[in-house]
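> Kindly generate the corresponding structure for this input.
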Amino acid sequence: MFSNVTYLTIGGFVEVEKYRLLYFFVLFSVYIIIICSNVTIVCLIWRHQNLHEPMYVFIAALLCNSVLFGTVIYPKMLIDVLSEEQVVTYPACLLQCFLIYSLYGSEFMLLAVMAYDRYVSICKPLQYPTIMTKSKARGFLVLAWVVPSAQIAVPNILVADMKLCSFNLKGIFCNNMIQKLHCVTSVTVSVYGVFVLINVTIIPVCFILFTYGKILVITSRSGKEVRKKAAETCLPHLLVLINFSCLVTYDVITVKLEADFPRIVRLVMTVQVVLYHPLFNPIIYGLKMKEISRHLNRLFCKETIEMID
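Just a heads-up that it's a prediction; the model follows:
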């Protein structure tokens, strides 16, 4: 099924032999922080009854995405920095690429669902319980994970049999750079890629901006309390959207422009993608969402008191 060339070289690391232990320590520490920070907030949402509202359930799903994203990338990087050769099989690279972009797509879909949830909550508060039911919330979650995965699986299947003419991947994990390794560029894959990009990225972002625009217009005519509620619940979502959109834009631009950056510059910029995305969400929602922040303060204050005693 796959090309007769089995292994690809991961060529994005700089002087691995010299800084092997430093790479491992930094990556392992960041991975542990990603797991602990995201899982802590997810557990708080699961444990406390007052956080079982759709908004917090969607936040928990977003944080689970961050854990999955970190798990798809960091363990392989940890293995690479401890290995004499940084290699990956072509099928495994395609799988990692599929998982990363599926999670990218589900992130945008979840943010779009959260924007709709905030619109109904703020602009139609009396109808909110009947519109945003538990079954509808579960349906949105399923769609947010299934729709991007189903669409992104297609180009991965189409390129699985394509011949490779280059075996050196300029990065520290598998992303769309893998397309540059093929001997010929498939027009079908390129066109379908644009279709998927529009479906799982541009349309959700446009919907989010339209929805928050409507919220802004409606709340500007309302009282101070309504505006305060809108700011408290919408601002974290917008910050996450802006941050994530910048990271995805960088990923797309570097692939399309084929910019020949020095290895150290490419490494630093790529590390920012895998570092900021899974850590930004728990920081923003932990600090900016009042109910989550309150429960976090209680949790850590309680643990501090127990340690003193």
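> Please count neighbours and contacts with C-alpha atoms only from this point.
Will do.
> which strands and helices sit next to whichever strand or helix holds residue 78?
Per DSSP states H and E, residue 78 falls inside helix 54-82. If you count contacts as 3 or more C-alpha pairs under 8 Å, 6 or more residues apart in numbering; DSSP states H and E, helix 54-82 packs onto helix 16-47, helix 90-123, helix 134-159, helix 263-288.
> Give me the angle between the first one and helix 263-288.
I take that to be helix 16-47. Computed by axes from the mean of the first three to the mean of the last three C-alpha atoms, to 10 degrees, the angle separating helix 16-47 from helix 263-288 equals 20 degrees.
> buried set for helix 16-47?
Neighbour counts over helix 16-47 (16 or more other C-alpha atoms under 10 Å) mark 16, 20, 23-24, 27-28, 30-31, 34-35, 37-42, 44-45 as buried.
> starting at the chain centroid, how far to it?
Relative to its chain's centre, helix 16-47 lies at 15 Å (C-alpha atoms, centre = their mean, to the nearest Å).
> tell me which strands and helices that helix is in contact with?
Packed next to helix 16-47, using 3+ C-alpha pairs under 8 Å, 6+ apart, are helix 54-82, helix 263-288, helix 290-308.
> Go again with 7 Å.
helix 54-82, helix 263-288 (3 or more C-alpha pairs under 7 Å, 6 or more residues apart in numbering; DSSP states H and E).
> buried ones in the first one?
It refers to helix 54-82. Using 16+ other C-alpha under 10 Å as the test for burial, helix 54-82 gives 54-70, 72-74, 76-78, 80-81.
> Here is the second sequence; please produce its structure so I can put it next to the first one:
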Amino acid sequence: MRNFSEVTSFYLADYYGMEDLKPLYFCVFLIVYIAIVAENVTLIGVVYREKSLHEPMYMLLCNLAVNSLFGSTALLPAMLGNILSRSYEISLPFCQTQIYAIHTYAIIEFTILAAMSYDRYVAVCYPLHYHAIMSQRVAKLIVFTWLYPMLAFLIVLIFTLQLQFCEKTIEKVYCLNYLLVKLACTDTYIVSIVGLLSVPLYTLPQIIMIFYSYTHILRICVLSFSKSNLKALRTCTPHLLAITNYAIGCFFEIAQSRFNIGYLPYQTKLFLSLYFLIFPPILNPAIYGLSIQVIRVQLFKLFTRKSRQVADN
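Model prediction:
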């Protein structure tokens, strides 16, 4: 009888598609990771340095940037190492750690976007009381957006940790929970039920919050087109773009993981599987940096100051 506990590592099969263009893939993903780190660290630095940005909306935006660093770091350094490797092998503990990091990143991202929708709801619907309401609640919201996803997914992961495995090939460039469960030799009925029941837990509160917030925002804007409401409504634009960008990534991930897309070229499948881990972190700082005037002004001051220092030296 085979000893299933001997399976302690897995092969990430999708790396074999990079064999002919390894240097190109390595350079592309290295540049992407550097861009993500540079953009998000710069955004956090600008908000931290400028006291006028020490407001609830920008505090939530900083947490979105921190989560972008968290999610991209869970993926890209390991990807760069695997591209240079010849075995494309990942140990079971590292695979489980990556699963936890990537899944919690996705849930935290959605939870922060939901909290930001509530922030915009208060700003548009209760502009005179915005600071009084949000200054009391923003710290609780931030703690909730991190603790809730981490504890919620931990429940599912605990069940996955009990499984034994008899297959070693993961058809992806990173680990995901459902892919690991598919390789199990032991009964996965309970794990599948827990995973299925957890989906509403991860998504339903956030969806309700987003729809509730924007339903009331639209109602207020239809009833009253005051200058203050219109100004606050403009600050919803980058948030809506961020939600759309995230939703596109989730749709791509579901499409490529749940449906048969073997007929698509390798590069297309790779793009679909990586979108939600790469494009929100790289586009969100650009969306907010270009859309919000206060951030644009502070970024301009920062870079002109650095240019002058370089010129003086």
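> Highest mean neighbour count out of the helices and strands packed on helix 54-82 of structure 1?
helix 90-123 (a mean of 22; mean count of other C-alpha atoms under 10 Å).
> Kindly name the residues of structure 2 that line up with that one.
Here helix 90-123 of structure 1 aligns to structure 2 at residues 92-125, judged by TM-score structural alignment.
> Mean distance of the matching stretch to its aligned residues in structure 1, please.
For stretch 92-125 of structure 2, the mean deviation from structure 1 after alignment is 1.1 Å (mean C-alpha distance after the TM-score superposition for structure 1).
> try stretch 243-257 of structure 2
Mean deviation of stretch 243-257 of structure 2 relative to structure 1 after superposition (mean C-alpha distance after the TM-score superposition for structure 1): 1.9 Å.
> Give the buried residues for that stretch.
By 16+ other C-alpha under 10 Å, the buried positions in stretch 243-257 of structure 2 come out as 243, 245, 246, 248, 249, 250, 252, 253, 256, 257.
> Tell me the counterpart of the first one in structure 1.
Taking TM-score structural alignment for the superposition, residue 243 of structure 2 sits opposite residue 241 in structure 1.
> out of the buried residues of stretch 243-257 of structure 2, what pair is the most spread apart?
Spatially, the most separated pair among the buried residues of stretch 243-257 of structure 2 is 243 and 257, at 21.0 Å (C-alpha to C-alpha).
> before we move on, back to that, next one: the match of helix 90-123 of structure 1 to chain centre, how far?
That offset, for stretch 92-125 of structure 2, works out to 6 Å (C-alpha atoms, centre = their mean).
> Likewise for stretch 131-147 of structure 2?
That offset, for stretch 131-147 of structure 2, works out to 20 Å (C-alpha atoms, centre = their mean).
> what does it contact?
The contact list for stretch 131-147 of structure 2, computed with C-alpha atoms under 7 Å, 6 or more residues apart in numbering, reads 56, 108, 111, 112, 115.
> just checking, what residue in structure 2 corresponds to residue 213 of structure 1?
Aligned by TM-score structural alignment, residue 213 of structure 1 pairs with residue 215 of structure 2.
> meant to ask about residue 36 of structure 1, not that
Alignment note: residue 36 of structure 1 maps to residue 38 in structure 2; criterion TM-score structural alignment.
> just residue 4 of structure 1 next, same as before
When structure 2 is aligned by TM-score structural alignment, residue 4 of structure 1 is paired with residue 6.
> Next one: its match from residue 239 of structure 2, what distance?
Between residue 6 of structure 2 and residue 239 of structure 2 the computed distance is 47 Å (C-alpha to C-alpha, to the nearest Å).
> which of these two has more neighbours?
residue 239 (21 against 10; other C-alpha atoms under 10 Å).
> measure that one to residue 112 of structure 2 for me?
Counting by C-alpha to C-alpha, the gap from residue 239 of structure 2 to residue 112 of structure 2 is 11 Å.
> And residue 71 of structure 2, by the same measure?
14 Å.
> So which of the helices and strands packed on helix 16-47 of structure 1 is nearest residue 199 of structure 1?
helix 54-82 (19.0 Å).
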